[in-house]
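Novice: got a sequence here, can you build the structure:
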Amino acid sequence: MKLVHTVAELREEVAIAKSQGLSIGLVPTMGALHEGHASLIKAANQENDFVVVSVFVNPTQFGPNEDLDAYPRTLEADCKLAEKMGANVVFAPSPAEMYPSVDATWVEVTGDVTKVLCGRTRPIHFRGVTTVVTKLFNLAQPDRAYFGQKDAQQVEVLKRMVKDLFFNLQLRIMPIVREADGLAKSSRNTYLSAEEHTAALILSRSLQAAKEQYATGERDAAKICAAVTASIKSEPMANIDYVEIYGLPELTPVTNPMVGSNLLAVAVKFGTTRLIDNVVLEDK
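Specialist: Below is the predicted model:
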């Protein structure tokens, strides 16, 4: 496996792979890799001949007073995990390498898909995501790109971008990976104290209860949200940002009664750490 830091180096590696007729899988990450990322890299390795993993803490998706400076940076450990899972190249650029112009060029998806949920309180976040992912798509020229369902709104935003900009690639969306106690894997879990970690287990328990509520016939979105909200509020350390349901795809307003596929998403703070989680409610 090779570690490269510049656009020129990555382009050279991609050109060699393309010249050999190899299919390319891309796994974009912000580093601090965990088992969730490992599952993406493993899937990319199984489905492609050549795998690029990007490790880049993207400054443009962080708003004022967010955790850009404190975000964990563990490149050496990331490279070891990426290599173990089958990556061929780790691309770890600097911010100046990825944003060479003082006046940046942006790629932005508009509409409800970027305005609800996290987009309501993090108005620049998804513009930063779509811009950096576009750059990575252009550089790695992947046949397939891998993302996790935990970031469900990001997934829907990227689906729209890929469709609207005619990217010639397949988005592969992989299931949420959870710790043994049910907490969704996240790089931000390292911020949690032991007490906050235990408190945060209310998220997966509440979502599972909602899934069971739906399975037994409940189709009133307001009632499901109310039950999840009450459950999370029963944990004194939880500070709710949102508990909401939207229709899939594209996070459309939910119908009542609910039909088709719907996303139940939550964002909750434990101490200073904001966690997100979700479950899809649909009839099998």
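Novice: from here on, just use CA atoms for contacts and neighbour counts.
Specialist: Will do.
Novice: would you map the strands across the chain?
Specialist: 2-4, 24-29, 50-55, 89-91, 144-148, 170-174, 238-247, 262-270, 273-281 (DSSP state E).
Novice: which one of those strands is the most hemmed in?
Specialist: strand 50-55 (a mean of 28; mean count of other C-alpha atoms under 10 Å).
Novice: quick one more, to check against the first:
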Amino acid sequence: MSPAAPALPLVARTAAELRTVVAGWRRDGARIGLVPTMGALHQGHLTLAEAARRAGADRILFSIFVNPAQFGPKEDFSRYPRREAEDLAKLAGIGADLAYLPTVEEIYPPGFAFSIVPGGPIVADLEAAIRPGHFAGVATVVAKLLIQAGADIAAFGEKDYQQLLLVRRLVRDLDLPCAILAVPTVRDGDGLALSSRNAFLTEAQLAVARRLNRILAEIAAEPGRLAAGPDRLRDAGFDAVDYLVLRDAETLADPVPGRPRRLIAAVRLGATRLLDNLPVA
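Specialist: Now for the predicted structure:
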């Protein structure tokens, strides 16, 4: 007899259903860990759950919501991969407790009129300049998810580094009672940062994409190579380099001696943008 498949997690599709389940967990004294995602789950997402458990979460909740507010009019909202059945099976495999799958109308009901507009040096450029309005969409949905879930811990990957710093500032400035857990980027065997958008790449593009981390690692080891970095990336087969910068790891301001630094890049392959970053000693 074949072993039984792991039980699927509970599913909530409204904030009311979510809060009912979480309230029961809290009565039992459980600490709640939230992993906010847009679905098309991969090992990088699942690793966030493992990190939340190690940080003290007793119950693991995944939100799966493709957030229209963080996509520009010419971006890939309509084609972003949506794989609910596959995602639920993956969550069953790691023993996730609940999947929150709200509709757009649940997050942004008719008449929705407020959003969070971030400011400060963290959103002065980079993704904020290339994708106007993107971080307002991110900040608004993350705040709503943290409030709806009542999470004690929320885990975010370092791959979207500017987003991670934004979320930390959001929680600090709005006094949200949630610890933000930063989890190192998960990579494939060739060093490519795992991303749901990697599914858009052809085999030939994947071969190019796997050169990104190698080039960044060389620059991180020898920052004097930074100026030549964009040309090296284009020579490696990338169609465009949106940015390649060395910044303060905590503020994204220009680096100063004695403080941690981060090498941050965004490149394009066909219609797909790839983000990556590495710490610099």
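Novice: and the TM-score between these chains?
Specialist: Scored against TM-score structural alignment, normalised by the length of the second structure, the superposed chains reach a TM-score of 0.93; 272 aligned residues with a C-alpha RMSD of 1.3 Å.
Novice: got the strands of the first structure as a markdown table, with distance to Ile224 of the first structure columns?
Specialist: Output for those, formatted as a markdown table (distance: least, C-alpha to C-alpha, whole Å):
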| stretch | distance to Ile224 of the first structure |
| --- | --- |
| strand 2-4 | 47 |
| strand 24-29 | 33 |
| strand 50-55 | 38 |
| strand 89-91 | 42 |
| strand 144-148 | 24 |
| strand 170-174 | 25 |
| strand 238-247 | 9 |
| strand 262-270 | 9 |
| strand 273-281 | 11 |
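Novice: what comes up buried for stretch 138-155 of the first structure?
Specialist: 139-150, 152-155 (16 or more other C-alpha atoms under 10 Å).
Novice: return the closest of these with respect to Leu68 of the first structure.
Specialist: Gln154 (18.3 Å; C-alpha to C-alpha).
Novice: the corresponding residue of the second structure for that closest one and Gly237 of the second structure: what is the separation?
Specialist: When the second structure is aligned by TM-score structural alignment, Gln154 of the first structure is paired with Gln163. With distances taken as C-alpha to C-alpha, to the nearest Å, Gln163 of the second structure is found 27 Å from Gly237 of the second structure.
Novice: got it, and Arg261 of the second structure?
Specialist: Arg261 of the second structure is 27 Å from Gly237 of the second structure, by C-alpha to C-alpha.
Novice: please verify my assumption that Leu18 of the second structure contacts Tyr100.
Specialist: Yes: here Leu18 of the second structure lies in contact with Tyr100, judged by C-alpha atoms under 8 Å, at a distance of 6.9 Å.
Novice: overlap in contacts of those two?
Specialist: Ala12 (C-alpha atoms under 8 Å, 6 or more residues apart in numbering).
Novice: just how off-centre is stretch 228-244 of the first structure within its chain?
Specialist: 22 Å (C-alpha atoms, centre = their mean, to the nearest Å).
Novice: and the contacts of it?
Specialist: With C-alpha under 8 Å, 6+ apart as the criterion, stretch 228-244 of the first structure contacts 117, 196, 199-200, 202-203, 206-207, 209-210, 225, 264-271.
Novice: again, 7 Å this time
Specialist: Outside stretch 228-244 of the first structure, the residues that touch it by C-alpha atoms under 7 Å, 6 or more residues apart in numbering are 117, 199, 202-203, 206-207, 210, 225, 264-270.
Novice: number of nearby residues for Ala236 of the second structure?
Specialist: 15 (other C-alpha atoms under 10 Å).
Novice: now Ala222 of the first structure
Specialist: That count, for Ala222 of the first structure with other C-alpha under 10 Å as the rule, works out to 14.
Novice: ok, it to Val254 of the first structure distance?
Specialist: For Ala222 of the first structure, the distance to Val254 of the first structure - C-alpha to C-alpha - is 10 Å.
Novice: again with Ala200 of the first structure
Specialist: 27 Å.
Novice: again with Ala238 of the first structure
Specialist: For Ala238 of the first structure relative to Val254 of the first structure (C-alpha to C-alpha), the value is 26 Å.
Novice: now swap in Phe270 of the first structure and tell me
Specialist: 28 Å.
Novice: can you check Arg178 of the first structure too?
Specialist: For Arg178 of the first structure relative to Val254 of the first structure (C-alpha to C-alpha), the value is 27 Å.
Novice: so those two - more neighbours on which side?
Specialist: Val254 (20 against 15).
Novice: now for the more buried one: which residues touch it?
Specialist: Ile245, Tyr246, Gly247.
Novice: what segments of the stretch 151-281 of the second structure are helices?
Specialist: 161-173, 203-209, 211-221, 229-235 (DSSP state H, counting those that start in this stretch).
Novice: the third one aligns to what range in the first structure?
Specialist: Applying TM-score structural alignment, one finds that helix 211-221 of the second structure aligns to the residue range 202-212 of the first structure.
Novice: buried residues in the matching stretch?
Specialist: Ile202, Leu203, Ser204, Arg205, Ser206, Leu207, Gln208, Ala209, Ala210, Lys211.
Novice: look up the closest residue to the fourth one, ignoring the ones flanking it.
Specialist: To tie it back to what came earlier, the one meant is Arg205 of the first structure. Gly182 (7.8 Å; C-alpha to C-alpha, 6 or more residues apart in numbering).
Novice: which position in the second structure pairs with that neighbour?
Specialist: Aligned partner of Gly182 of the first structure by TM-score structural alignment: Gly191.
Novice: any idea how many residues pack against that match?
Specialist: 16.
Novice: distance check, it against Asn277 of the second structure.
Specialist: For Gly191 of the second structure, the distance to Asn277 of the second structure - C-alpha to C-alpha - is 12 Å.
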